[in-house]
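Colleague: no sequence on this one, just coordinates:
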C-alpha cells in the first residue's frame, strides 16, 4: 500500500508509521454519542494535566520526540498547541464530522501526529519520502505550501498529501461526503510501534462508539 524511500530510513532510521482505513458509507453517526465521548475524554485529559507545566510535558513521553524533531526546524509541535488550547483556553474539539473529530481527540490524548485523508481522492500508490526542499502543494487552508529540506512527506501519483511540518493537503481533505478515510500516523524517531497501535485503536474505538456501522479495514504499523 505504501512505498518508503530509502532516504527515510537513512535519515530517520528508527521512525515508525501507521495506517488505518475506514469505510463510512453505511455509517450513521450519533452526534450525542460523539459529544458525550469528547466530553469524557477531554475531562480525563484536563485531570491528567491538572497542574499544567509546559516544561514537564515537553520532556515527557511521547511528546518529547516530536518537540525535538520540530526544534530542528525551529518550529513548535502543533499538537502541543492543540493540547494547550484545551488546557489553557478551555477550547474543545469542534463538531466537524466524526471521522475528523475521532482523529483530533486521539491526537490530544496520545500526542501522536496524525493526518486524515479522503481515500477516494488518492490516486495510485502512496510514497513516504524526504523533501529535498522546494516541493509545493496546496494546503488544507487553500494556500500554497513549500516543503523544507529534510521534512517527511506523504504523496501519491498526483502530488503531496501531507508533511510533518506543513500538515495535510486540500485535494484529499476529509469532507462531509467522504466515504472512505485514510489515517496516517507520523511517528518520528523515538515513537514506538506499540504507541502507534494504541493510538490507532483509540481512533477505531471513537469511530465505532459514535457510529457502530463504520467498517474498519486496513490497520498497519511499519
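Modeller: Great, that's in hand. Just so you know, these numbers come straight off a predicted model, no measurement behind them.
Colleague: drop to CA atoms for contacts and neighbour counts, all remaining ones
Modeller: Fine.
Colleague: Wait, a helix at residue 104?
Modeller: Yes - assessed with DSSP: H, G, I helix; E, B strand; the rest coil, residue 104 lies in a helix.
Colleague: what packs against the helix or strand harbouring residue 32?
Modeller: Here residue 32 sits within helix 31-48, counting by DSSP states H and E. With contacts defined as 3 or more CA pairs under 8 Å, 6 or more residues apart in numbering; DSSP states H and E, the packing partners of helix 31-48 are helix 78-87, helix 98-110, helix 193-210.
Colleague: how about 7 Å then?
Modeller: Secondary-structure packing of helix 31-48 (3 or more CA pairs under 7 Å, 6 or more residues apart in numbering; DSSP states H and E): helix 193-210.
Colleague: adding another structure so you can compare the two:
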C-alpha cells in the first residue's frame, strides 16, 4: 500500500514537513441500533481538557497554531477553532445520526487535527496530494459548487479532485449509511509532528471499533513526501 497516496514533487518544496495520516477500515455496519459515543461524557471531558483557555491561547497551542498559520496564508481562520469555541459555550456538537461521522467529528475536536472521511469504494486509486492551481472545481459535501484556492493542498483520485484543506471533502465520496469501507485522512501542515497524527488515528480506530467490533483495519499510517 506504499503508493496509496502519491505526494507530487512541489508539495515538499512549498510545505516542508507536511505529512498525512491515513486510516482505512473495512466491514463497518451502520445499523440503526449501533451505539453512538455518549455526547454528554465526551463534552465533559473536552471541557476539562480546555478549561481555562481563552480563544487566543487555544490558537497558540499545538496543533492549532500550525493550522492557524496555514489558513492565514489564504486570509482565513481555522474553522475547527470556532467550532470548539462554540461547543465549549454549550452549543450542540454533532447533529449526525451516524456513529461513523460522530466518531470522526469527536476525534477531530479532541485532537484538533483536520480530518476528512470518504467512502473508499467511491474512490479510484492511486490518490495524489498536490497543490491547487486555483481552477479545480468540485461539489462540496454540502452540495455547493466550490473551486479550490490556488496553493491550497488538494487530494484527487484518478478521476477528480475530491478534497482540499480549505474547501473540505466532496459530495460524491461522502460517508453515508451505506458506507462499509472508509478512508480517513488527517491533513497535517508543517509544524505538526508524526506522533500527534498517529495518536489521533489510533483513537479514531478505537472509537470505530467501539460500535463496529468486527471491522478490519487495513491501513493506519502517517505518510510524508519521503515515504511517498
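Modeller: Happy to help now that I have it. These numbers come from a predicted model, not from an experiment.
Colleague: quick one, the helix holding residue 32 of structure 1 and helix 98-110 angle?
Modeller: Angle of helix 31-48 of structure 1 versus helix 98-110, following axes from the mean of the first three to the mean of the last three CA atoms, to 10 degrees, is 10 degrees.
Colleague: And helix 31-48 of structure 1, what's buried?
Modeller: 34, 35, 37, 38, 42, 45, 46 (16 or more other CA atoms under 10 Å).
Colleague: same question, stretch 212-228 of structure 2
Modeller: Buried, per 16+ other CA under 10 Å, within stretch 212-228 of structure 2: 212, 215, 220, 221, 222, 223, 224, 225.
Colleague: List of residues touching that stretch?
Modeller: Here stretch 212-228 of structure 2 makes contact (CA atoms under 7 Å, 6 or more residues apart in numbering) with 2-3, 5-7, 12, 18-29, 194, 197-198, 201, 209.
Colleague: I'd like to know how far residue 96 of structure 1 sits from residue 56 of structure 1.
Modeller: From residue 96 of structure 1 across to residue 56 of structure 1, the span is 31 Å (CA to CA, to the nearest Å).
Colleague: quick revisit: wait, which of the buried residues of helix 31-48 of structure 1 is closest to residue 77 of structure 1?
Modeller: residue 45 (18.1 Å; CA to CA).
Colleague: Residue 78 of structure 2 is in contact with residue 69, isn't it?
Modeller: No - taking contacts as CA atoms under 7 Å, residue 78 of structure 2 lies outside contact range of residue 69: 8.8 Å.
Colleague: once aligned to structure 1, how far is the host helix or strand of residue 138 of structure 2 on average?
Modeller: Taking DSSP H and E as the criterion, residue 138 of structure 2 maps to strand 137-139. Once the two are superposed, strand 137-139 of structure 2 sits an average of 0.8 Å from its aligned residues in structure 1 (mean CA distance after the TM-score superposition for structure 1).
Colleague: which element follows that strand toward the C-terminus?
Modeller: Using DSSP H and E, the next helix or strand after strand 137-139 of structure 2 towards the C-terminus is strand 145-147.
Colleague: Just name whatever secondary elements that next one is in contact with.
Modeller: Counting contacts by 3+ CA pairs under 7 Å, 6+ apart, strand 145-147 of structure 2 packs against strand 137-139.
Colleague: Can you give me the buried ones in the strand it packs on?
Modeller: Buried, per 16+ other CA under 10 Å, within strand 137-139 of structure 2: 138, 139.
Colleague: go on, stretch 57-72 of structure 2?
Modeller: Residues of stretch 57-72 of structure 2 classed as buried by neighbour count (16+ other CA under 10 Å): 58, 59, 62, 63, 64, 65, 66, 67, 68, 69, 70, 71.
Colleague: one step back: going through the contacts of stretch 212-228 of structure 2, which ones are buried?
Modeller: The buried subset of those - by 16+ other CA under 10 Å - is 5-7, 12, 18-26, 28-29, 194, 197-198, 201, 209.
Colleague: check contacts around the residue lying farthest from the centre of structure 1.
Modeller: Distance from the centre of structure 1 peaks at residue 51, with 26.1 Å (CA atoms, centre = their mean). Applying CA under 7 Å, 6+ apart, we find residue 51 of structure 1 in contact with no residue.
Colleague: On the three-state scheme, it is what?
Modeller: coil.
Colleague: Next, find the distance separating it from residue 41 of structure 1.
Modeller: According to CA to CA, residue 51 of structure 1 and residue 41 of structure 1 sit 17 Å apart.
Colleague: middle-most residue in structure 2, spatially?
Modeller: Nearest to structure 2 centroid, counting by CA atoms, centre = their mean: residue 115, 0.8 Å.
Colleague: Which residue, neighbours along the chain excluded, lies closest to it?
Modeller: Nearest residue to residue 115 of structure 2, sequence neighbours excluded (CA to CA, 6 or more residues apart in numbering): residue 186, at 4.4 Å.
Colleague: Ok, residue 184 of structure 2 next?
Modeller: Nearest to residue 184 of structure 2 is residue 117, by CA to CA, 6+ apart, at 4.5 Å.
Colleague: pretty sure the one you found is touching residue 185, no?
Modeller: Yes - with contact defined as CA under 7 Å, residue 117 of structure 2 reaches residue 185; the gap is 6.4 Å.
Colleague: the more surrounded of those two?
Modeller: Taking other CA atoms under 10 Å, residue 117 of structure 2 and residue 185 do not tie; residue 117 has more neighbours (23 against 20).
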